[in-house]
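[1] following is a predicted model, sequence given first.
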Amino acid sequence: MKVTMIGAGYVGLVSGACFAAFGTDVVVVDVEPAKIEALKQGRMPIYEPGLDNLVAENVSDGRLTFTTDLKSAVAGADAVFLAVGTPTRRGDGHADLSYVYAAARQVAEAATGPLVLVTKSTVPVGTGREVQAIVREARPDLAIDVASNPEFLREGSAIGDFMRPDRVVIGAENERAFAQLKRLYRPLYLIETPIVATSIESAELIKYAANSFLAVKITFINQMADLCEKAGADVHDVARGMGLDGRIGRKFLHAGPGYGGSCFPKDTLALARTAQELGAPVTIVEQAVVANEARKAAMADRVISALGGDAKGKVVAILGVTFKPETDDMRDAPSLVIIPKLLEAGAKVQAYDPQPHYARQVLPDAVSFVETAIGAAHGADAVVLLTEWNEFRAIDPKKLKLAMAGTVLCDLRNVFDPVLMRECGFQYSSIGRM
């Protein structure tokens, strides 16, 4: 079976490498020659644990190749996946589907035989129907089945999520398309992974609904954390008591500075806009979007308050700037809001992150990047833990305090033990805990 993956971004590259690991011949196509050349040389355009080794193994075995030539890559393919970007469209919050539609037309024009064209990108409900219309207009002479197969990959654990998923969702209209995709996912079927076979519209909506529900869950526990602070309760105890209820579950009940990343901010906004247009507004999601943006700004105010209400001339050390650990992704990271606000307040910001490549490109030039966590704390009036990389959990609090000029420690991920930190002499604050 030959599979073509259009797009060598996060989803396309991880999915292509994993399909190749299943024993499938995969060609990954991208329009950026520099990216393809780097991949051919074994250099990854993103940081994802284990991806470099997985790609190298499958390239060496001849199952995974990279090219900029879409026409040759599509020729003879049994399945073609669209894994191109769907960024938020400026002005209205909708997903920009121009890349999806352009790629669909190019694939149809390049096809040399029947195939299944699969949308892997996260797209609003109704996109599949538009793709069908484009394909039929471009190639009325050819049987091209359109399907939806949304991805559920978490950055930092994407390979494990692909190889051992909770479920595989396949949206299609005929048994021919279902059979082709079930064949492709046979290794997962053999380990009894649930396969959800449904309509194209349902598959598209499953992805948005899942991400939006998780975003609402995060927003809920963040607001409970604020309530805990006012009431003298501990959000960790509240979250544990809630999470032990099987109907609720423990995951995503971790208070923090707000969600970010490539999925939740974009998908919640797109779902809200689509629902409004269809006359069935999802107001709970709309409110989660508003609350999450406000929370990021409020975190900067917390730091300034911890500094006595005035950050002018103060040195603030930021530990972790990516939106989550085990990734270099900066899309909608809380740091993109918090750090500029601290700079506007007159603070000097010095930061450390284990994967700072993209952070250096998108954060203000005024931010000084250093090579270690202790180095970032050197001479700081306040240390702010913003992303919970594992290495921060092992920081020696005595060394941290010795490096600092002040004693303020703002733990925005609730990583540290409050009692221990205060015993070490820190003016310690966290989220939803006294």
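    That came through fine. The structure presented is a predicted model; accordingly, all values stated were derived computationally and were not measured.
[2] contacts, neighbours, all on C-alpha from now
    OK.
[3] look up the closest residue to Lys399, ignoring the ones flanking it.
    Ile374 (7.4 Å; Cα to Cα, 6 or more residues apart in numbering).
[4] who's in contact with that neighbour?
    When contacts are counted by Cα atoms under 8 Å, 6 or more residues apart in numbering, Ile374 touches 399-400, 403.
[5] immediately after the strand or helix carrying it, which helix or strand?
    If you go by DSSP states H and E, Ile374 is part of helix 373-377. Next helix or strand after helix 373-377 toward the C-terminus (DSSP H and E): strand 382-385.
[6] put this next to the first one:
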Amino acid sequence: MSRKSDSEIKDTLLLKISERSAKLGIIGMGYVGIPLAVAAGNSGFPVLGFDILKGRISQLNACQSPIKHIPNSALEKLKVSGFEVTDDFTRAAECDALIICVPTPLDKTREPDLSFVESTMDTLRAHLRPGQLLALESTTWPGTTQEVLKPYIQSVGLDVGTEFFLVYSPEREDPGNAKFSTHTIPKVLGGDTENCREVGVALYEAFITKVVPVSSTKAAEMTKLLENIQRSVNIGLMNEMKVVADAMDLDIFEIIDAAATKPFGFTAYYPGPGIGGHCIPIDPFYLTWKAREFGLHTRFIELAGEINAAMPSYAVNKLVRVLSERGKALKGAKVLVLGIAYKRDIDDVRESPSVLVMELLRNWGADLSYSDPYVQTFPVMREHSFDLRSVPLSPETLAQQDAVLLLTDHTDFDYEMIAAHASLLIDTRGVYRRLGITVPTA
């Protein structure tokens, strides 16, 4: 049987995409992969999930969602159309498109750790074939797709751009944001070649409302970093302003709200106990690392990172000061942390500043507990460990505490009840000012 020509390979894949018969393999069934599977499956594509965690595989195949904003019913709907999750990576050969959504953390020296991406490619390499599209969605430094992924494809004799298609399209998930979903958030996409970009755009346009093509995979990688660096820098500025305002006995939240009445030239960002999630605390350092290759030192980005990283210590030091004014040491004090997710109304604790605050409190010798309606048991984490369960909030529980530290402003908290029964309450999110409730502080 004669081999298909290059144009036939591309046209065949484009036809499968247009007919929704192209099978999508999504590698990494977590906070990015699961919503992506739902969006693609709801648009009619057959979806096969891949993961290495046995528990996660069993959970998803039983249609039990591990993510709060993805209901079990969404997985049940996919199951009807054949959705399943496996750790058998030989089945990657079945897939017409493979989308990588694995973690890209930093190591202990704040350098990029691409081990999950590289191990994925090590596993996939033997199962790549002509007529496939490979997309990377994990956040990384500009050049990763071209310099790291492309050689894997070439090593098995596949020509990128003619018989195999390679793109980068950064994830833009925002858990807990009811206004946007995977389907409605515009998708930036860069291809290794024009053919790659054409195929990538065709795929994502089939289940994403708007696709934004850019000139290269490197441009798409840089776009993702810019988005999160901008937030990091602006939040860093507000965190620094918070420290200055506190020293001047000013309410930074009042000042931000007043400044936000200006109808042009000002965007409101708010301070807090630090920054969290899988993007903002990590992404800026991918660029600072890559910039060193060009002899550049990204001082502005690194300064924002330093300020944000110092905020957990600032919150704890404020608690130490307020307790000491009441004649109480932090060591042995009963401290209740409200909220350990990295932002309101989600169950994700990745890079959460609350966890860093908890570690500092433990180091000070505090008698520590937490309450979070979305995180009932402190999860297993690579670098943090607490043998704690969420305690129910009640007047009795609150009255037993020497201090209550509000770190994540979940809407499910009964803020009036908390203020009425806590003897000392430190609000790091400005919730009580927003609600007009007086809090018991020194």
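    Perfect, thanks for sending it. From a predicted model like this one, the values you see are computed outputs, not experimental measurements.
[7] for the two chains, what TM-score is obtained?
    Once superposed, chain against chain, the TM-score is 0.86 (TM-score structural alignment, normalised by the length of structure 1); 412 aligned residues with a Cα RMSD of 2.6 Å.
[8] how much space separates the residue nearest to Lys399 of structure 1 from Ala311 of structure 1?
    The gap separating Ile374 of structure 1 from Ala311 of structure 1 is 21 Å, by Cα to Cα, to the nearest Å.
[9] try Gly261 of structure 1
    From Gly261 of structure 1 to Ala311 of structure 1 the distance is 28 Å (Cα to Cα).
[10] got it, and Val100 of structure 1?
    Note on Val100 of structure 1: its distance to Ala311 of structure 1, by Cα to Cα, is 46 Å.
[11] show the contacting residues for the equivalent of Ser15 of structure 1 over in structure 2.
    Matched by TM-score structural alignment, Ser15 of structure 1 corresponds to Leu36 in structure 2. Going by Cα under 8 Å, 6+ apart, Leu36 of structure 2 touches Thr182.
[12] helix, strand or coil for Leu36 of structure 2?
    Following DSSP: H, G, I helix; E, B strand; the rest coil, Leu36 of structure 2 is assigned to helix.
[13] my read is that Gly313 of structure 1 contacts Gly346, right?
    Yes - here Gly313 of structure 1 reaches Gly346: they are 5.8 Å apart, a contact under Cα atoms under 8 Å.
[14] other SSEs contacting the biggest helix by length in structure 2?
    Determined from DSSP state H, the single longest helix within structure 2 is helix 217-247. Here helix 217-247 of structure 2 touches strand 164-168, strand 187-191, helix 252-259, helix 283-292, helix 299-325, going by 3 or more Cα pairs under 8 Å, 6 or more residues apart in numbering; DSSP states H and E.
[15] so for Ser216 of structure 2, which of these sits nearest?
    Ser216 of structure 2 sits nearest to strand 187-191 of all these, at 4.5 Å, using Cα to Cα.
[16] residues making contact with stretch 105-123 of structure 2?
    For stretch 105-123 of structure 2, contacts defined as Cα under 8 Å, 6+ apart pick out 89, 100, 102-104, 140, 148-149, 152, 278, 282, 285-286, 289.
[17] check stretch 301-308 of structure 2 too.
    For stretch 301-308 of structure 2, the external contacting residues (Cα under 8 Å, 6+ apart) are 229, 232-233, 235-237, 239-240, 274-275, 281, 284-285, 288.
[18] would you reformat these as JSON lines and include distance to Ser215 of structure 2 and neighbour count?
    Converted to JSON lines, those look like this (distance: Cα to Cα, whole Å; neighbours: other Cα atoms under 10 Å):
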{"residue": "Ile229", "distance to Ser215 of structure 2": "21", "neighbour count": "25"}
{"residue": "Ser232", "distance to Ser215 of structure 2": "26", "neighbour count": "25"}
{"residue": "Val233", "distance to Ser215 of structure 2": "26", "neighbour count": "21"}
{"residue": "Ile235", "distance to Ser215 of structure 2": "30", "neighbour count": "24"}
{"residue": "Gly236", "distance to Ser215 of structure 2": "31", "neighbour count": "28"}
{"residue": "Leu237", "distance to Ser215 of structure 2": "32", "neighbour count": "18"}
{"residue": "Asn239", "distance to Ser215 of structure 2": "35", "neighbour count": "26"}
{"residue": "Glu240", "distance to Ser215 of structure 2": "37", "neighbour count": "18"}
{"residue": "Gly274", "distance to Ser215 of structure 2": "35", "neighbour count": "28"}
{"residue": "Ile275", "distance to Ser215 of structure 2": "31", "neighbour count": "27"}
{"residue": "Pro281", "distance to Ser215 of structure 2": "27", "neighbour count": "24"}
{"residue": "Pro284", "distance to Ser215 of structure 2": "22", "neighbour count": "27"}
{"residue": "Phe285", "distance to Ser215 of structure 2": "23", "neighbour count": "23"}
{"residue": "Thr288", "distance to Ser215 of structure 2": "22", "neighbour count": "20"}
